[in-house]
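Asks: requesting a structural model of the entry that follows:
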Amino acid sequence: MAIWKREATLELLNQRSVGCMVEHLGIRFTALNDDSIEAVMPVDQRTTQPFGLLHGGASVVLAETLGSMAGYLCTAGEQWVVGLEVNANHLRAANHGEVRGVCRPLHLGGSHQVWQIEIFDQKNRLCCTSRLTTAVMQPRVG
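Replies: Okay, here's the model as predicted:
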């Protein structure tokens, strides 16, 4: 059974990413499964640090992009999510091609969510593990 409360397609997710950092870094959503969401990001001049390795900050952007979009898809109506905390452990360097992020929920509560995001290189080796906590925001009344 799917965890998503909103209707979405990969095309809609990628259209929503136009004109912001997500598009600038070349992040593309590639899979929307019943309980996970995936995206890829190139390892190129936009996402590497001066020594040619994937920048840790770019990995965090990919993780927060995935967790925030997943969080939004788990809300309904006029609800939305904002990030409260993100952390990342960088385990392996990537220096070419693209990386793939996979996001799954650890906790889906009414007021907050916790997402686990794992980032893999082209050989499917774990490069980064990240966790994002989001707050579920409600429309203000009055």
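
Asks: going forward, measure contacts and count neighbours with C-alpha atoms only.
Replies: OK.

Asks: which helix of the protein spans the most residues?
Replies: helix 56-73 (DSSP state H).

Asks: which positions in the following helix or strand past that helix come out as buried?
Replies: For helix 56-73, the following helix or strand on the C-terminal side (DSSP states H and E) is strand 80-90. Using 16 or more other C-alpha atoms under 10 Å as the test for burial, strand 80-90 gives 80, 81, 83, 86, 88, 90.

Asks: against residue 18, how distant is the fifth one?
Replies: The spacing between residue 88 and residue 18, counted by C-alpha to C-alpha, to the nearest Å, is 25 Å.

Asks: same thing with the last one?
Replies: Distance check for residue 90 against residue 18: by C-alpha to C-alpha, it reads 27 Å.

Asks: to compare with the earlier structure, here is another sequence to fold:
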Amino acid sequence: MSEGAAEIEKSPLEWARERGLGALADKMGIELVEFTTERVVATMPVLGNTQPLGLMHGGAYVVLGESLGSMHATLLAGPGRYAVGIDINATHTASITEGFVTGVCTPVHVSRSLAVHEIAITDDRGRRNSTLRITNMLRDVR
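Replies: Model (predicted):
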């Protein structure tokens, strides 16, 4: 089981698209736009990801953030290693009822054992809707 992009002769974006973000991210319509060692950018539609009032569901923001943070942490962990989320925090600051949101995930701290990322999620007008922080434990594949 090879997890780190370094042992695959592809760009990080090709590696991530081939690996995929998982079945839940697929159902939610998450699309990778950029994937480098410095950051990850992805979009997600509001349609299909709302709560009963028609607003983007807070859990949808969390799914977007965890998908991006965990995938990026796995890339940074390197060959033969993977990331496991151990903490996530989200603060929702604006509502949206239509269009798309964009998540930009950047590392805050990366060591041999931990990776911490911040994910800023904005709407089509550039207004921040949610800010997340995820901590992943980096482990060796057995």
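
Asks: doesn't residue 18 of structure 2 lie inside a helix?
Replies: Yes - membership of residue 18 of structure 2 in a helix is supported by DSSP: H, G, I helix; E, B strand; the rest coil.

Asks: how about it, what's its match in structure 1?
Replies: Alignment note (TM-score structural alignment): residue 18 of structure 2 maps to residue 15 of structure 1.

Asks: list the contacts of its match.
Replies: With contacts defined as C-alpha atoms under 8 Å, 6 or more residues apart in numbering, residue 15 of structure 1 has no neighbours.

Asks: same deal with residue 9 of structure 1?
Replies: By C-alpha under 8 Å, 6+ apart, the contact set of residue 9 of structure 1 is residue 32.

Asks: residue 137 of structure 2 too?
Replies: Contacts of residue 137 of structure 2 (C-alpha under 8 Å, 6+ apart): 83, 84, 85, 86, 113, 114, 115.

Asks: what residues in structure 1 pair up with the helix or strand where it lies?
Replies: In the assignment (DSSP H and E), residue 137 of structure 2 maps to strand 128-140. Strand 128-140 of structure 2 corresponds to residues 126-138 of structure 1 when matched by TM-score structural alignment.

Asks: and the matching stretch, what's buried?
Replies: Buried, per 16+ other C-alpha under 10 Å, within stretch 126-138 of structure 1: 126, 127, 128, 129, 130, 131, 132, 133, 134, 135, 136.

Asks: could you provide those residues in CSV, with additional columns for distance to residue 39 of structure 1?
Replies: Formatted as CSV, the buried residues of stretch 126-138 of structure 1 follow (distance: C-alpha to C-alpha, whole Å):
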residue, distance to residue 39 of structure 1
126, 15
127, 15
128, 14
129, 14
130, 14
131, 16
132, 16
133, 19
134, 19
135, 22
136, 22
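
Asks: closest one of those to residue 63 of structure 1?
Replies: Ranked by distance to residue 63 of structure 1 (C-alpha to C-alpha), the buried residues of stretch 126-138 of structure 1 are led by residue 130 at 6.5 Å.

Asks: quick one: residues contacting the closest residue to that closest one other than its chain neighbours.
Replies: Using C-alpha to C-alpha, 6 or more residues apart in numbering and skipping the chain neighbours, the partner closest in space to residue 130 of structure 1 is residue 88 (4.2 Å). With contacts defined as C-alpha under 8 Å, 6+ apart, residue 88 of structure 1 is in contact with 60, 128, 129, 130, 131.
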